[in-house]
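> The sequence isn't on hand, but the structure is:
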C-alpha cells in the first residue's frame, strides 16, 4: 500500500494505552491480608513516596487527582492517583482534559523493597472497585520499556486500547490493535491524539 503524500510516518513505539470499562471482568487475585488499600489524605506520606514536594501534592489534589496508598501494617509502601480534570503524560508532551465518567490512572510508585510482590495490580483493582460505581472508563499508560508495569496492568484486568508511537514530527499518535477500534477511538478522543492504522501490522 502506497503512503499518501503528507501522511504522518510512524517511528518508534513509545508505549501502550490500556483501558478498563465498567462491565469488564476483574481477574481474581490472591488476597493480601497484611495489606490495606485506601484513599490517601496524608500529604507527607504522598510526597515521600512520589518524591515531590508537599506543595506539588496539594496542587494535584486541587486539580482533581485522587491519590490512593497501599499500607503494609502502618507503613505506606505504594501510591497511585486517579485523575479527573486536567492531566498530562510524556513529561508534559501531551496535556488533556479527563471527561466526566472517565479517570486517568497515573503516578504509581512502589517502594523498591516492596516491588515484585503483586501490590501494583491489587492497588489498581482497589481503585476500580472504589470508583466504578460512578465512573465508566479508566485509562492508564506506560512506557514500552516498563515491562513490570505492563505485567501489573494486565494482571489487574485492563485491555490494550492502543499502541503509542512517535511520529516523524516528534509528536505522538495512537495505533489501534486488531479488534479494538472502539476503545482506540475513545482513547484518541481522550488524549486528543491522531489515530493511525498501521497497515504493516494488519
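Looks like it came in fine. As the structure is a computational prediction, the values presented were derived from the model and not from experiment. Residues are numbered from 1 along each chain as shown.

> contacts and neighbour counts: CA atoms only from here.
Fine.

> can you pull out the helices in the chain?
43-50, 54-62, 119-131, 147-156, 181-191 (DSSP state H).

> what's the burial count for the nearest residue to residue 135 once chain neighbours are set aside?
Excluding the flanking residues, the one nearest residue 135 by Cα to Cα, 6 or more residues apart in numbering is residue 101, at 4.6 Å. The local packing of residue 101 (other Cα atoms under 10 Å) involves 13 other residues.

> Contact partners for residue 101?
134, 135, 136, 137 (Cα atoms under 8 Å, 6 or more residues apart in numbering).

> Against residue 24, how distant is it?
Taking Cα to Cα, to the nearest Å as the measure, residue 101 falls 15 Å from residue 24.

> Now do the contacts for the spatially most central residue of the chain.
Nearest residue to the geometric centre of the chain (Cα atoms, centre = their mean): residue 140, 1.7 Å. The neighbours of residue 140, taking Cα under 8 Å, 6+ apart as the test, are 17, 18, 19, 104, 105, 106.

> Do I have it right that the third one meets residue 161?
What that stands for is residue 19. Yes. Counting by Cα atoms under 8 Å, residue 19 does reach residue 161; the two are 6.0 Å apart.

> Neighbour count: the two, which is higher?
Taking neighbours as other Cα under 10 Å, residue 19 and residue 161 compare with residue 161 leading, 29 against 24.

> Do I have it right that that one meets residue 176?
Yes. Applying Cα under 8 Å, one finds residue 161 in contact with residue 176, separated by 6.6 Å.

> returning to what we had before: and the gap between the residue nearest to the centre of the chain and residue 69?
17 Å.

> neighbours around the residue lying closest to residue 35 once chain neighbours are set aside, how many?
Sequence neighbours aside, residue 72 is the residue nearest to residue 35 in space, at 4.8 Å (criterion: Cα to Cα, 6+ apart). By other Cα under 10 Å, the residues close to residue 72 number 16.

> List the contacts of residue 72.
34, 35, 36.

> just so I have it, where are all the strands in this protein?
Applying DSSP state E to the chain gives strands spanning 10-21, 35-39, 65-72, 75-83, 85-89, 94-98, 102-110, 137-143, 159-167, 172-175.

> Got another one to weigh against that:
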C-alpha cells in the first residue's frame, strides 16, 4: 500500500475551482451511517478512539467523506497497528459517491482538511495498489508519495522508500517500521 505525505509549509497546488464546494467535520451519526455504510457502534468506536470525519458537499448535498485519525491506526488484516506521533495525522477511509466521481472533489476535500487542521504539521495517506484514481487525487492535492509497506507472510514487516527525501525517511518513524528497501534516487 503506497503512502503519501504533506507537511505544513509545503505549498499546496492550485486546484480548479468547484462552485458551491464545502467540507466540514460531521458528527451526524445518521448521515454518516447512510454515507459510509457503517453501524452506529462502528461510528461511536471511531469517535471514541480519536477519529473524526469530514464530509464534502456540493450545494449542501453530501458527495464525499474521509476520516482523520490522530491517536492510533489499526490494519487488522495485516495484524499491524501503530500510535500516531504528536502533530501528525493519518487520513483514511475516503469515498466520493459514484455519481460525483471525476469532478475533482477528492483533492479539494484533502486540501480542506489540511487547511482546517492547524495543529497538524504532517499528514499521511495511503491508497490501495492499482487504485489510480485515488493515487491521482492524492498527488493533485499536493501529497508526495514516498513509501510502501513491505508485506511478508501476510504481515507488514517494513517499508520500501521511493526516494531519499526527509519525508520518505520520516515515514519509518511515523509507522514505527524498519526501512528494508529503497527505490529511486
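Thanks, I have it. Bear in mind that the values here come from a model prediction, so they are computed numbers and not experimental data.

> what's the TM between chain one and chain two?
The TM-score (TM-score structural alignment, normalised by the length of the second structure) is 0.91; 184 aligned residues with a Cα RMSD of 1.7 Å.

> returning to that earlier point: and the strands of the first structure, which is most packed in?
Highest mean neighbour count among the strands of the first structure (mean count of other Cα atoms under 10 Å): strand 172-175, with a mean of 25.

> So which elements touch it?
Where contact means 3 or more Cα pairs under 8 Å, 6 or more residues apart in numbering; DSSP states H and E, strand 172-175 of the first structure is packed against strand 159-167, helix 181-191.

> Residue 46 of the first structure is nearest to which of these?
helix 181-191 (26.2 Å; Cα to Cα).

> gap between the closest one and the chain center?
Offset of helix 181-191 of the first structure from its chain centre (Cα atoms, centre = their mean, to the nearest Å): 14 Å.

> which residues touch that helix?
Residues contacting helix 181-191 of the first structure (Cα under 8 Å, 6+ apart): 17, 19, 94-99, 161-162, 174-177, 194-195.

> Now that helix: buried residues?
181, 183, 184, 185, 187, 188, 190, 191 (16 or more other Cα atoms under 10 Å).

> Out of the helices of the first structure, which one sits most buried?
helix 119-131 (a mean of 20).

> What is the equivalent residue in the second structure for residue 113 of the first structure?
With the correspondence set by TM-score structural alignment, residue 113 of the first structure lines up against residue 99 in the second structure.

> got it, and residue 27 of the first structure?
So, by TM-score structural alignment, residue 27 of the first structure is matched to residue 13.

> What sits closest to that match if chain neighbours are left out?
Using Cα to Cα, 6+ apart, the nearest residue to residue 13 of the second structure is residue 142, at 5.8 Å.

> Please report how far the counterpart of the one you found in the first structure lies from residue 190 of the first structure.
Under the alignment by TM-score structural alignment, residue 142 of the second structure pairs with residue 157 in the first structure. The gap separating residue 157 of the first structure from residue 190 of the first structure is 20 Å, by Cα to Cα.

> One more: residue 118 of the first structure?
Counting by Cα to Cα, the gap from residue 118 of the first structure to residue 190 of the first structure is 29 Å.

> With residue 115 of the first structure instead?
From residue 115 of the first structure to residue 190 of the first structure the distance is 30 Å (Cα to Cα).

> do residue 173 of the first structure as well
Distance from residue 173 of the first structure to residue 190 of the first structure, by Cα to Cα: 12 Å.

> picking up where we left off before, mind listing what the match of residue 142 of the second structure touches?
20, 24, 25, 26, 27.

> Same check on residue 103 of the second structure?
No contacts exist for residue 103 of the second structure under Cα under 8 Å, 6+ apart.

> Kindly report the same for residue 97 of the first structure.
Residue 97 of the first structure neighbours (Cα under 8 Å, 6+ apart): 84, 85, 86, 87, 190, 191.

> Kindly recompute the last result at 6 Å.
Neighbouring residues of residue 97 of the first structure by Cα atoms under 6 Å, 6 or more residues apart in numbering: 85, 86.

> What lines up with it in the second structure?
By TM-score structural alignment, residue 97 of the first structure lines up with residue 83.

> from what I can see residue 144 of the second structure touches residue 5, true?
Yes. At 5.4 Å, residue 144 of the second structure counts as touching residue 5 under the criterion of Cα atoms under 6 Å.

> Please report how far the residue nearest to residue 13 of the second structure lies from residue 33 of the second structure.
Taken as Cα to Cα, the span from residue 142 of the second structure to residue 33 of the second structure is 30 Å.

> which stretch among the helices of the first structure comes nearest residue 199 of the first structure?
helix 181-191 (14.0 Å).

> how near is the residue nearest to residue 163 of the first structure when sequence neighbours are not counted to residue 76 of the first structure?
Nearest residue to residue 163 of the first structure, sequence neighbours excluded (Cα to Cα, 6+ apart): residue 16, at 4.6 Å. Distance, residue 16 of the first structure to residue 76 of the first structure, using Cα to Cα: 28 Å.

> got it, and residue 108 of the first structure?
For residue 108 of the first structure relative to residue 76 of the first structure (Cα to Cα), the value is 13 Å.

> now do residue 49 of the first structure
Taking Cα to Cα, one finds residue 49 of the first structure at 8 Å from residue 76 of the first structure.
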